[in-house]
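> Sequence isn't available, so here's the structure alone:
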């Protein structure tokens, strides 16, 4: 009879095989992101966790082409198993200079934990997301690896995400975004850190460095409970400074989440 260590390796191997096949299928049927994301994903999944989340960002810049870009997302997700977290929600965008906020997409997001038991050098997972575009907007696939390393109270994360638009009005090529950050947890209720995000352009023809989007800055976050209310509320706010001429000078981002375990 197999020991526990061998069983864990077999399970991890089976997950990796299934996920590799999924990624291959996505790539086979699958542009460059319209804007660089500002969410840093963890590969870890908690079974039975219900999450209701609202997040977004707004930019400020002296150039009208970069000023007052806004993004809003509202979603609900659930840990279906100890390695699969599924989320559904909507996204709204205000393009710079328009003064109008439009519905951009309905999203179905899946976060898959491949290695998360602490037996390897890093915890590793995969994000697979499908976005159904709003009126006049193309559909999108987004996928890529999620990496996390914990040393004491310090947590380091890195995401490398690929995006391809499909349907009418799509861009050509496979776009690349990244996110990276390091957080120090002062307690279970409070953390602070630095994060960076960027968009490199299409894989087959990366933009010149001055035309790429890169932004970085500090974040503060924490969790708290309300008396008589089950679960906990998590909140985060961050300021990101643009590092290139193609990036807005100032970006303020936030996240508010209610989490309940079943």
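Structure's in. What do you need? All figures in this text were calculated on a predicted structure; none of them were measured in a lab. Numbering: from 1, shown residues only.

> Please make it C-alpha for all contacts and neighbour counts, starting now.
OK.

> elements contacting the strand or helix carrying residue 184?
Using DSSP states H and E, residue 184 maps to strand 175-185. On a contact count with 3 or more Cα pairs under 8 Å, 6 or more residues apart in numbering; DSSP states H and E, strand 175-185 meets strand 154-166, strand 190-202.

> Go again with 10 Å.
Contacts defined by 3 or more Cα pairs under 10 Å, 6 or more residues apart in numbering; DSSP states H and E place strand 175-185 against strand 139-151, strand 154-166, strand 190-202, strand 213-224.

> So which elements touch the next helix or strand after the shortest one?
Next in sequence after strand 213-224, counting helices and strands by DSSP H and E, comes strand 232-242. If contacts are counted by 3+ Cα pairs under 10 Å, 6+ apart, strand 232-242 sits against strand 49-60, strand 190-202, strand 213-224, strand 250-261.

> Could you rerun that using 7 Å?
strand 213-224, strand 250-261 (3 or more Cα pairs under 7 Å, 6 or more residues apart in numbering; DSSP states H and E).

> report the angle between the axes of the strand holding residue 184 and strand 213-224?
Strand 175-185 and strand 213-224 are oriented at 40 degrees to each other (axes from the mean of the first three to the mean of the last three Cα atoms, to 10 degrees).

> Taking strand 190-202 as reference, get the angle to strand 175-185.
Using the same axes, to 10 degrees: strand 175-185 against strand 190-202 is 170 degrees.

> dropping in the other structure now:
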């Protein structure tokens, strides 16, 4: 983090695989998270996501903006994200899309937090939910942590993908 309230992240490789297709590198992303409230001081912690995704090759980029709301109560952690996305640049559509997500986990340990995630894209009428596991380990002898998230989302309605596998590994250093 640059400050206690601003955390920029750079994703140097965004990989995407559509059902029945081959996976490919699709772009890069510069993401900024801003923390507006002091964690734990109010009923919920409130922040903002602002990011720009740059495509690999040609095509429009993406701007994303929206509030991030988190509530921790004992070992339970709840997160709600409300995100608006707009394509910009050559070939961009003129519409703004909305999506939301919910994540709830229970901390058995810092390295294992089982839970559930749910996603909605009202513009596409697509809704998914499923089990996840997340965790974090401190890398000994460094100022870094490894975080992971794995899960399986199932389509709730016909417009949603039937199954989506989540797999994310991050190395954070400060």
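On my side now, so go ahead. None of these values were measured; they are calculated from a predicted model.

> related to what we said a few turns ago, tell me which of the helices and strands packed on strand 232-242 of structure 1 sits nearest to residue 84 of structure 1.
Each of these was scored for nearness to residue 84 of structure 1 using Cα to Cα, and the closest is strand 250-261 (15.1 Å).

> tilt between that closest one and strand 49-60?
Going by the same axes, to 10 degrees, strand 250-261 of structure 1 makes 170 degrees with strand 49-60.

> in strand 250-261 of structure 1, what's buried?
250-259 (16 or more other Cα atoms under 10 Å).

> hmm, back to that, of all the helices and strands packed on strand 232-242 of structure 1, which one comes closest to residue 9 of structure 1?
Using Cα to Cα, those put strand 250-261 closest to residue 9 of structure 1, at 27.6 Å.

> which bit of structure 1 covers stretch 94-107 of structure 2?
When structure 1 is aligned by TM-score structural alignment, the counterpart of stretch 94-107 of structure 2 is residues 172-185.

> Relative to structure 2, what is the average displacement of the strand holding residue 184 of structure 1?
With mean Cα distance after the TM-score superposition for structure 1, strand 175-185 of structure 1 departs from structure 2 by a mean of 0.8 Å once superposed.

> counterpart of residue 62 of structure 2 in structure 1?
By TM-score structural alignment, residue 62 of structure 2 lines up with residue 140.

> And residue 27 of structure 2, by the same measure?
By TM-score structural alignment, residue 27 of structure 2 lines up with residue 105.

> Helix or strand for its match, just tell me which one.
Per DSSP H and E: strand 101-115 holds residue 105 of structure 1.

> The nearest residue to residue 98 of structure 2 once chain neighbours are set aside: what's it in contact with?
Among residues not flanking residue 98 of structure 2 along the chain, residue 84 sits closest, at 4.5 Å (Cα to Cα, 6 or more residues apart in numbering). Residue 84 of structure 2 is in contact with 64-66, 96-99, counting by Cα atoms under 7 Å, 6 or more residues apart in numbering.

> Of those, keep whichever come out buried.
64-66, 98-99.

> How far away from the center of its chain is the strand holding residue 184 of structure 1?
9 Å (Cα atoms, centre = their mean, to the nearest Å).

> just stretch 158-172 of structure 1 next, same as before
The answer for stretch 158-172 of structure 1 is 14 Å, by Cα atoms, centre = their mean.
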